[in-house]
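Q: Sequence plus predicted model, see below.
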Amino acid sequence: MNPIVEAVAFLLGFLGWIMVGVALPNRYWRVSTVDGNVITTSTIYENLWMSCATDSTGVHNCRDFPSLLALSGYIQASRALMIASIVMGFFGIIATLVGMQCSKVAGDNYVLKGRIAGIGGVFFLLQGLCTMIAVSWYAFNITQEFFNPVYPGTKYEIGQGLYIGWSSATLALCGGCCLLCSCKLESTNEKVPYPYQPPTQLTTYSGPVMSQGPPSQYVRNAYV
């Protein structure tokens, strides 16, 4: 594998994993503004764990969601996917560090290191897919409720936490693809094909050796 590609892929995956940790506790996954006079104008914002409100004076109050089972199904699924994304990213970082050429874990066995780095790329891809599904599913429900004219509840808009999640998923997917695409033999010295030697045909001849001179000239009178 190319060490430069390894370093770039590891950096992308690591940044994606850090941004997942930033997006998960971010409070601004969806934001709604309740207009009124100067006293009643407030901003309501939520994430996967709590709901907060801020009035025009800057005072904000937050409360955690009281029950997990009382939440909507997409919120529960988004929670599970984001937690799985953090776990997958952690395993991807460990596998990539072990599989890099500068690592001393596997010695000089670069084929084994390449396979371990490829496993790290798979973990980064899983991290990006989990994050992308969770964030996109959450955003889909926001837009569905916003454009529904008969929806009776509060309508929200997409918050900054979702944009951080999309950026994280993109970085993780790019890092995983770089590792998988570069996880191959760089030169023919790492894998030498078995040399083909055609069998040597030995023939024995036990008869008299014929001379290599010019052919004899026979005439009709030589035969009896």
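A: Received, thanks.

Q: all contacts plus neighbour counts: C-alpha atoms, from now on.
A: Noted.

Q: Would you map the helices across this protein?
A: Taking DSSP state H, the helices of the chain run over residues 3-23, 73-99, 110-146, 160-182.

Q: So which of those is nearest residue 220?
A: Ranking those by proximity to residue 220 (Cα to Cα) places helix 110-146 first, at 78.5 Å.

Q: by contact count, what packs against the closest one?
A: helix 3-23, helix 73-99, strand 157-158, helix 160-182 (3 or more Cα pairs under 8 Å, 6 or more residues apart in numbering; DSSP states H and E).

Q: which of the residues in the second one are buried?
A: Buried residues in helix 73-99, counting neighbours by 16 or more other Cα atoms under 10 Å, are found at 75-76, 78-79, 81-86, 88-93, 95-99.

Q: Quick check: residue 16 touching residue 171?
A: Yes - Residue 16 lies in contact with residue 171 (Cα atoms under 8 Å); the separation is 5.1 Å.

Q: anything in contact with each of those two?
A: The overlap between the contact sets of residue 16 and residue 171 (Cα atoms under 8 Å, 6 or more residues apart in numbering) consists of residue 128.

Q: between the two, which one's more packed in?
A: residue 16 (30 against 25; other Cα atoms under 10 Å).

Q: okay, pairing it with this:
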Amino acid sequence: MKKRLIQISGFLLSTLGWLFVSCTMAMDSWKESQLGGLGGSYVIKVAWYWSNLWKDCFVDSTAVTNCRDYGVLWSVTPYIQGVRGLLMGGLAFGFCGVILAFVGMECTYIGGSQRTNNKVLFAAAVFHFLGGALDTAGYCLYINRIAITAYNPKLDPTALRYSLGTPIFLGLVGSFLIIGGSILYAIAVMKSLFPEKSKFYNSRPYTNQQSRSRTLYAGYYGQSRQSQSRLSRHSMKSGVSKSSQVSTISQIEDRKISERDAFV
């Protein structure tokens, strides 16, 4: 029961994490900036700039949005291509991990034997962990690019300095949830796939020592009993021989005494 609860918890965490990551790829305002908004005139002019993985947009104070979609793949900024590739790779690993998790979990009854299910679920944990690591690397690459631009002292003061948007934080939370779910998957099958070696190695010397003690016990007391029997036999023989010698000596002495009395 405890194992199933751990598996279900890992499945819920990883599924929620992949949902967060998938949503961020379609969300706007990965990075955003604002110009204007200060008083000093009757008409306050404000402009917002934001962009995501697919387009750059501009919104003026009249709520008119103008967007420029990115062109072909090789004309996009290199770091945008890298972030796309990392997130797409993470989603691919996550898709494989979800299928393997469905097959390997105990509550689905799809897999074969218990050991096969554990192996499949461990493979799902590996796929989820790799997917979460790729997603985390993609978001960190995007954050690093924005931070370099925002804190560059040589940047033109009139240039736009972007800040992080909501999808970045949501994606990082989703990546951490995916990694946490993969860890729960691994914990659920770790004991069955990799039993403690100490118990395995300690059990063999224990049995050998026990059997050896038995053999030593039996051999020691068997030999002692045999030696005691031999000693008893030898003592019996020696007792018989001593008694026969005593009887012969007494007979000789009786003869001598009788001959002396006859002579007298």
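A: That came in fine, so what should we check first? Note that this is a predicted model, so its numbers are computed, not measured.

Q: could I get the helices and strands packed on helix 110-146 of the first structure as CSV with distance to residue 45 of the first structure?
A: As requested, these are exported to CSV (distance: least, Cα to Cα, whole Å):
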stretch, distance to residue 45 of the first structure
helix 3-23, 14
helix 73-99, 15
strand 157-158, 9
helix 160-182, 11
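
Q: out of the ones you listed, which comes closest to residue 58 of the first structure?
A: Nearest to residue 58 of the first structure, of all those, is helix 160-182, at 19.2 Å by Cα to Cα.

Q: Can you give me the stretch of the second structure that that closest one aligns onto?
A: Under TM-score structural alignment, the match for helix 160-182 of the first structure in the second structure covers residues 166-188.

Q: can you list contacts of that stretch?
A: Applying Cα under 8 Å, 6+ apart, the set of residues contacting stretch 166-188 of the second structure is 3-4, 6-7, 9-21, 24, 27-30, 121-122, 124-126, 128-129, 131-133, 135-136, 139, 143.

Q: cool, stretch 204-222 of the second structure as well?
A: Around stretch 204-222 of the second structure, nothing counts as a contact under Cα under 8 Å, 6+ apart.

Q: mind redoing it with 10 Å?
A: 203, 223-228 (Cα atoms under 10 Å, 6 or more residues apart in numbering).

Q: quick one: residue 107 of the second structure and residue 4 touch, right?
A: Yes - counting by Cα atoms under 10 Å, residue 107 of the second structure sits close enough to residue 4 to count as a contact (7.0 Å).

Q: list residues touching both of the two?
A: The contact lists of residue 107 of the second structure and residue 4 share no entry, where a contact means Cα under 10 Å, 6+ apart.

Q: List the contacts of residue 107 of the second structure.
A: By Cα under 10 Å, 6+ apart, the neighbours of residue 107 of the second structure are 4-5, 7-8.

Q: For PyMOL, write the select line for the buried members of these.
A: If you want just the buried ones from these in PyMOL, going by 16+ other Cα under 10 Å, the selection is:
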select buried, resi 7+8
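
Q: For residue 216 of the first structure, give its distance to residue 46 of the first structure.
A: Applying Cα to Cα, to the nearest Å, the value for residue 216 of the first structure to residue 46 of the first structure is 111 Å.

Q: Which one's more surrounded, those two?
A: Shown here are residue 216 of the first structure and residue 46; by other Cα under 10 Å, residue 46 has more neighbours (23 against 6).

Q: What is the equivalent residue in the second structure for that one?
A: By TM-score structural alignment, residue 46 of the first structure lines up with residue 51 in the second structure.

Q: Might one say that its match is in contact with residue 32?
A: Yes - contact between residue 51 of the second structure and residue 32 holds when scored by Cα under 10 Å: they sit 6.7 Å apart.
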